[in-house]
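Participant: Let me see the structure of the following:
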Amino acid sequence: MRVLLSTYGSRGDAEPVVALAVRLRELGAQVRVCAPPDEVFVRMLERAGVELVPIGRPMGVMTAPSTESAASRRVAELAAQYDTVVAAAEGCDVLLATGLAHFSSRSAAEKLGIPYVYATFCPFLLRSPHQAPPALLPGQSFPPEVTDNRVLWDLNARTFNTLHGGALNAHRASVGLPPVDDVHRFIFTDRPWLATDPVLGPWRQTPELDVVHTGAWILPDERPPADDLLAFLDAGAPPVFVGYGSMRGVSADIARVSIEVIRRHGRRVLVGRGWAELAAIDDQDDCFVVGEVNQQALFGRVAAVVHHGGAGTTTTAARAGAPQVVVPQAADQPYWAGRVAALGIGAAHDGPEPTAESLAAALGTALATDTGARARTVAAGIRTDGAAVAAKLLLDTAGR
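Facilitator: Just a heads-up that it's a prediction; the model follows:
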């Protein structure tokens, strides 16, 4: 059985795909992965021994579109990845896409006549009467007088068509495929897969969608901490980790505010550099800066995790039993902030730019004794078999 996995997004989109690839190979499948050529993804796939087909520009140089014209140009660029995906999918029995790979990958699967699956890593993207749709552009809002979620999702679908339909259908026409009337349905399909932990990212089934909830796809990481990081961890009480992962546009002042607040709480500081290039604000020995690191090992040794609220970071911290402060920046991050608060395993900061006062209050909640106890209780219920479940389902799909 030959499988193509196609992803285009940040680490939160790529790492779960590598986890799925590893499980598929354990079941005897031949797997290759289309992914952006960012160094972190290249190294991740090399460690897993999975073939990489580089696609598109590195995600590290991409910015989110903020206007309708920019969104249309982005769709045209993403759809143009079609040729690479078609070539990679030749001879494959099934194609699964995640992130922004849908524009090219579904058309490629359709052209080749092979089964296609789209998987997402957050429930808030899926149509449901139990939740309102997300905004598609910064500053976008829905009419305040409209409160019915079904009506809001209809408006959301029209916006998808307005933003993406022209560029998508222009590309499909160029490769001999028929036009798409409903871009939202084209992207998410009628049977999307949801790769979230049932505790952290639950789903209530609805008549609108036949969602396959597999559980989160977690890639085991056995890398030991670097010697200097290990020495810092061993030199004192557990520090508070602060990092914003793949977010580049965070406030330039966020490192200073975070470090000062963590010190005010009497804690040492561990700064994750990330795409925002966060750095220490002085040379005091209570602060240590790390680059790309094994968070699975690290988060079990920290007092709390202050982060942006990506699905992967939220899940890793929850698995480790580490209390969290989520300072959401964009996309699905407000959803994960809300889940952390609702579960009582941390605090959701209101807005993307914390002040010293607002962050101090949120961190106080996270460092409270009862929050730590709740975080450890929830950690015991986080599942780790999602990638294995998805691998079996995907091979069954190919077999049918």
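Participant: Please make it C-alpha for all contacts and neighbour counts, starting now.
Facilitator: OK.
Participant: what's next to the helix ranked longest in the chain, contact-wise?
Facilitator: Longest helix of the chain, by residue count under DSSP state H: helix 11-26. Applying C-alpha atoms under 8 Å, 6 or more residues apart in numbering, the contact partners of helix 11-26 are 5, 7-8, 30-33, 35, 41, 44-45, 48, 50, 98-99, 121, 216-220, 246, 310-312, 387-388, 390-392.
Participant: quick one more, to check against the first:
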Amino acid sequence: MRVLLSTYGTRGDVEPLVALAVRLRALGVEVRMCAPPDEEFTERLAGLGIQLVPVGPPVKALMRGTSLPSAADLSRYRTEMVHTQFDIFPAAADGCDALVAAGLAQIAARSVAEAAGIRYVYVSYSAVNLPSPHHAPPPRPGWPEPEVNDNLTLWELDARTVNAQFGGPLNGHRAALGLPPVDNVRDHVFTDQPWLAADPVLGPWRETPGLDVLQTGAWTLPDERPLPAALVTFLDAGTPPVYVGFGSMRPSPDIARKAIEAIRARGHRALVSRGWADLELVDDRDDCFAIGEVSHQRLFGRVAAVVHHGGAGTTVTAARAGVPQVVVPLQLADNPYWAGQVADLHIGAALDSPAPTVESLGVAFKTALAPETRARAKALSTEIRTDGATVAAGLLLDALR
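Facilitator: Below you'll find the model as predicted:
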């Protein structure tokens, strides 16, 4: 039995599918994965013995600047990606029994699966990405933000925007495959029974007519890598520091300086993760330390709070560790959603702006570092599931059998 997994994006998009791939292989399933050709993904999959089918340009190169590409460039990238997927997916899916696609960018996946006569599953990592009257669509880079407050109207406008971007290219390729056209690209990609790979306590799905969502829990793997010796020395040298990191995202240029200033004002040490943005320390004082890639699962239990951008993976890892969070959401994708969840669950604080001030960070730290917030975060950590990828692998295998 063979399964093709596919996504395009940063580490937060790739890593959940890696978790599913590992669980599927443990059940005897052969796995291939379509993903960006970034070096870290290539090395990650090679180390696990998972075949990578590279698709599209490296994501890190697209995010090298201090801001996102222009709307025109993003539109061009999206159209080119559809053509690239139709060029690559058919061969990648050859001999496969199912295709699991993660993210709206996977425009070609369902059509390729349909033409090949194999099972297709769409998965989202956050409830906010799926249409519902209970929330508005997430911000989509390069697309206009309508000035409407009704959620259903916003989702209708969202569908029209997706159609305008992808309808022509998608239906052109479907015609070449002998498939009928689709009139709602977004819902065609999502299907009426999408999977939701998010924790039901941290990011629950609210029942919505027309969508039979199957929520499995977040897809994660144990990360048992030991922490670097220099980091352990820093951790052991004083009270738990506040972690500041934005992963693959590029926050406002001076966020490290502002965060360190606000952290010091609260009497805490700071731990800065460089990430793709290459964040740096502001001075050589011994109350701050900079790190590269480390195991968050091992680290977060040793920090006082986690400052991050609101990625699904970081949010669930911090929640599992029982550590308070301060979310500085970039205004795109699911970042604002996870910021809101952290605030609503009273396990931390969320800021409204991606470029906060020292003062607004100070207010957020006061909330996050309060004893009652830590107690709530600790209590909620016992409710977070860790078996999402195992559940999903079992469900897929049962369906194929």
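Participant: about what we covered before: where in the second structure does the longest helix of the first structure fall?
Facilitator: Under TM-score structural alignment, helix 11-26 of the first structure corresponds to residues 11-26 of the second structure.
Participant: Which position in the second structure pairs with Leu112 of the first structure?
Facilitator: In the second structure, the residue matched to Leu112 of the first structure (TM-score structural alignment) is Ala116.
Participant: Its match - how many residues pack around it?
Facilitator: 17 (other C-alpha atoms under 10 Å).
Participant: cool, and the one 10 residues further on?
Facilitator: For Ser126 of the second structure, the count of nearby residues is 24 (other C-alpha under 10 Å).
Participant: Trace it over to the first structure, please.
Facilitator: Aligned partner of Ser126 of the second structure by TM-score structural alignment: Cys122.
Participant: wait, doesn't that match sit right on Asp332?
Facilitator: Yes - counting by C-alpha atoms under 8 Å, Cys122 of the first structure does reach Asp332; the two are 6.8 Å apart.
Participant: Flag every buried residue along whichever helix or strand Ala399 of the second structure is part of.
Facilitator: Assigned by DSSP states H and E, Ala399 of the second structure falls within helix 388-400. Of all the residues in helix 388-400 of the second structure, those buried under the rule 16 or more other C-alpha atoms under 10 Å are 388-394, 396-397.
Participant: And stretch 163-173 of the second structure, by the same measure?
Facilitator: Buried residues in stretch 163-173 of the second structure, counted by 16+ other C-alpha under 10 Å: 163, 165-167, 169-171, 173.
Participant: and of those, the nearest to Asp94 of the second structure?
Facilitator: Distance from Asp94 of the second structure was checked for each of those by C-alpha to C-alpha. The minimum falls on His173, at 17.8 Å.
Participant: residues contacting the closest one?
Facilitator: Phe86.
Participant: Could you measure from it over to Arg119 of the second structure?
Facilitator: Distance, His173 of the second structure to Arg119 of the second structure, by C-alpha to C-alpha, to the nearest Å: 19 Å.
Participant: for Trp219 of the second structure, same thing?
Facilitator: Taken as C-alpha to C-alpha, the span from Trp219 of the second structure to Arg119 of the second structure is 20 Å.
Participant: Mind checking which of the two has more residues around it?
Facilitator: A side-by-side neighbour count of Trp219 of the second structure and Arg119, using other C-alpha under 10 Å, places Trp219 first with 27 against 17.
Participant: Please say which position in the first structure that one maps to.
Facilitator: Match for Trp219 of the second structure (TM-score structural alignment): Trp217.
Participant: pretty sure its match is in contact with Ile382, am I right?
Facilitator: No - counting by C-alpha under 8 Å, Trp217 of the first structure stays clear of Ile382, with 11.7 Å between them.
Participant: contacting residues for Ala109 of the second structure?
Facilitator: Counted by C-alpha under 8 Å, 6+ apart, Ala109 of the second structure has contacts 85, 89, 99, 101, 120, 189.
Participant: and the third one, that one's in a strand?
Facilitator: Yes - per DSSP: H, G, I helix; E, B strand; the rest coil, Leu99 of the second structure lies within a strand segment.
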